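K.L.:
Fold the following, please.
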Amino acid sequence: MDWPAAWPLLLIAAFAAGVLNAVAGGGSFLTFPALVYAGVPPIVANATSALAVSPGYLGSTLGFRPELRALPSRRLIREAIIAAIGGVGGALLLLLTPAPLFAGIVPWLLLLATVLFAVGPWLARKAAVQKPAGEGQASHWLRDAGLFIVAVYGGYFNGGLGILLMALYTLAGESRITTVNALKNLNSLVLSWLSVAAFVVAGAVAWAPGLLMMVGATAGGYFGAKWSRRLPVVAVRAVVIITGVVMTVVFFARR
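P.N.:
You can find the predicted model right below:
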């Protein structure tokens, strides 16, 4: 299929991906298949998909400015640095190793992330009741280590990144879904933009469809951030879990 004929499909997929990334994560599940359907080779489609959804993180991060301003700036800077290093590392790993080697692990990671997010609030309540003295510092380092691992994954393969980040922050004890979303989008923005820079340097991006989809994803991310704040917490969590289940089934089927 000639990609200019697929403009409407690419724009709709990018807008929906921006909304989904702002609310629940998993937008790459929409952009990657749309690019492949438009005739972009799979490896280039993966890099171009990362380019397409990266501005959506900017729009949704701007939509969560009140939540981010309420958090300590030192924490935001530290986590952004960790996400940046992990994102670049993941991008380099993708460029230097065969994609099938990691693709076989992706469905299991998505399944694990979905389960962790589903049981996250219960685990957080148990941890709050039973947390011994001095555990806060240990939890701090465990969260940073988890963020680095997720950032490496996000730099390598963007699909399901939002779900993994939301599972990580939920398990780390973040009780407000809007704060979880704000941190997810900020760190996704940092690691995605740096990993995309690596893909651009390597010449692995299809610019014409990528730039078109960037516009749609940015608009979708901004409106998705606003809509997610108005939705009940139960509804937002349901979207995340359903998205995780669907993505897990699809990636297992692709194996």
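
K.L.:
For the rest of this, base every contact and every neighbour count on C-alpha atoms.
P.N.:
Fine.

K.L.:
This protein: helices as residue ranges?
P.N.:
Remark: helices assigned in the chain by DSSP state H are 7-23, 28-37, 42-63, 65-69, 73-96, 99-103, 106-130, 135-156, 161-171, 177-201, 207-230, 233-254.

K.L.:
quick one more, to check against the first:
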Amino acid sequence: MRIEDMGLLAGAGLLGGLCNAIAGGGTFFTFPALLAAGLSPVTAGATSAVAIWAGHAASLIGEGAVLRQELGARPGRVALFALASAGGAALLLASGDALFRQMIPWLLLFATLLFAAGPALNRWLARREVSVPPGIAGLAEGIVAVYGGYFGAGLGVLLLALLTLTGGENLSRLNVVKNALATLATSIAVLIFAFGGAVAWEPAVLVFLGAAAGGVLGGRLARRVSPRALRVAVVGLGLLLSWHYA
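P.N.:
Purely as a prediction, here's the structure:
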């Protein structure tokens, strides 16, 4: 691997980890960098999922009691979510590079719009009492899980919006459940990608190390950097990337 590609991947991981620690949106840095380093679209998507997995898992540290109470009350739905996530990851591997390449600009645009609208959407949903039938809620969770296994950018926004509709009003507890489901989807996808031979491990390590450093840096800068300003910058990047890959 060329030294400039190594620097690109580590730098993208650093920026992605920093953004995830403050406002989210790290995939907008890691996925395009892996494509720019010469990885095929499917391999770039799988490798990006592996590289950012630890960030999802780390968000659950110290939340064991909440997880046992919240997820223990819905074992069937959690199992279906896991199964749908596996289906999404398998779908990425089966779709191949040609189809996934055509999907990239639309997936990035969808994730960008989700990322931009996320805070306002969740505030709007939290102010309204909406009754969602269990069947529709389960179907929606399945669709979101498939998306999480297939691509995953903006997954947290989708999950929090869905949980706000179906899971109650305690936002802090819903956020823990959201992180747990995102971690579950990513973990299953990572396993499938790894056993499917779709992961480029050397680039994954470089992005992972950069993301770990970025997460630490982001935690220290969280009070100094405006999440809103960072969100605007990430949305601008997402729109630019959507146009670039179209």
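
K.L.:
What's the local residue count around the residue nearest to Ile241 of structure 1 when sequence neighbours are not counted?
P.N.:
The shortest distance from Ile241 of structure 1 to any non-neighbouring residue, by C-alpha to C-alpha, 6 or more residues apart in numbering, is to Thr114 (5.9 Å). Residues lying near Thr114 of structure 1 (other C-alpha atoms under 10 Å) number 25.

K.L.:
now Gly39 of structure 1
P.N.:
14.

K.L.:
now swap in Gly160 of structure 1 and tell me
P.N.:
For Gly160 of structure 1, the count of nearby residues is 28 (other C-alpha under 10 Å).

K.L.:
After alignment, which residue of structure 2 pairs with it?
P.N.:
Aligning on TM-score structural alignment places Gly160 of structure 1 opposite Gly154 in structure 2.

K.L.:
got the contact list for the closest residue to its match other than its chain neighbours?
P.N.:
The shortest distance from Gly154 of structure 2 to any non-neighbouring residue, by C-alpha to C-alpha, 6+ apart, is to Ala111 (5.0 Å). Taking C-alpha atoms under 8 Å, 6 or more residues apart in numbering, we find Ala111 of structure 2 in contact with 153-154, 238.

K.L.:
hmm, which of the residues you listed are common to structure 1?
P.N.:
Comparing the contacts of Ala111 of structure 2 with structure 1 on both residues aligned by TM-score structural alignment, their matches' C-alpha atoms under 8 Å, the contacts found in both are 154, 238.

K.L.:
number of nearby residues for the spatially closest residue to Ser59 of structure 2 that is not a sequence neighbour?
P.N.:
Nearest residue to Ser59 of structure 2, sequence neighbours excluded (C-alpha to C-alpha, 6+ apart): Asn179, at 6.7 Å. By the criterion of other C-alpha under 10 Å, Asn179 of structure 2 has 23 neighbours.

K.L.:
do the same with Ser139 of structure 1
P.N.:
Look at Ser139 of structure 1: counted by other C-alpha under 10 Å, it has 14 neighbours.

K.L.:
Report the contact partners of it.
P.N.:
Going by C-alpha under 8 Å, 6+ apart, the list of residues near Ser139 of structure 1 reads Ala172.

K.L.:
how much space between it and Val23 of structure 1?
P.N.:
26 Å (C-alpha to C-alpha, to the nearest Å).

K.L.:
now the contacts of Ala111 of structure 2 as JSON lines including distance to Ala137 of structure 2?
P.N.:
Listed next are the contacts of Ala111 of structure 2 as JSON lines, based on distance: C-alpha to C-alpha, whole Å:
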{"residue": "Ala153", "distance to Ala137 of structure 2": "21"}
{"residue": "Gly154", "distance to Ala137 of structure 2": "19"}
{"residue": "Gly238", "distance to Ala137 of structure 2": "29"}
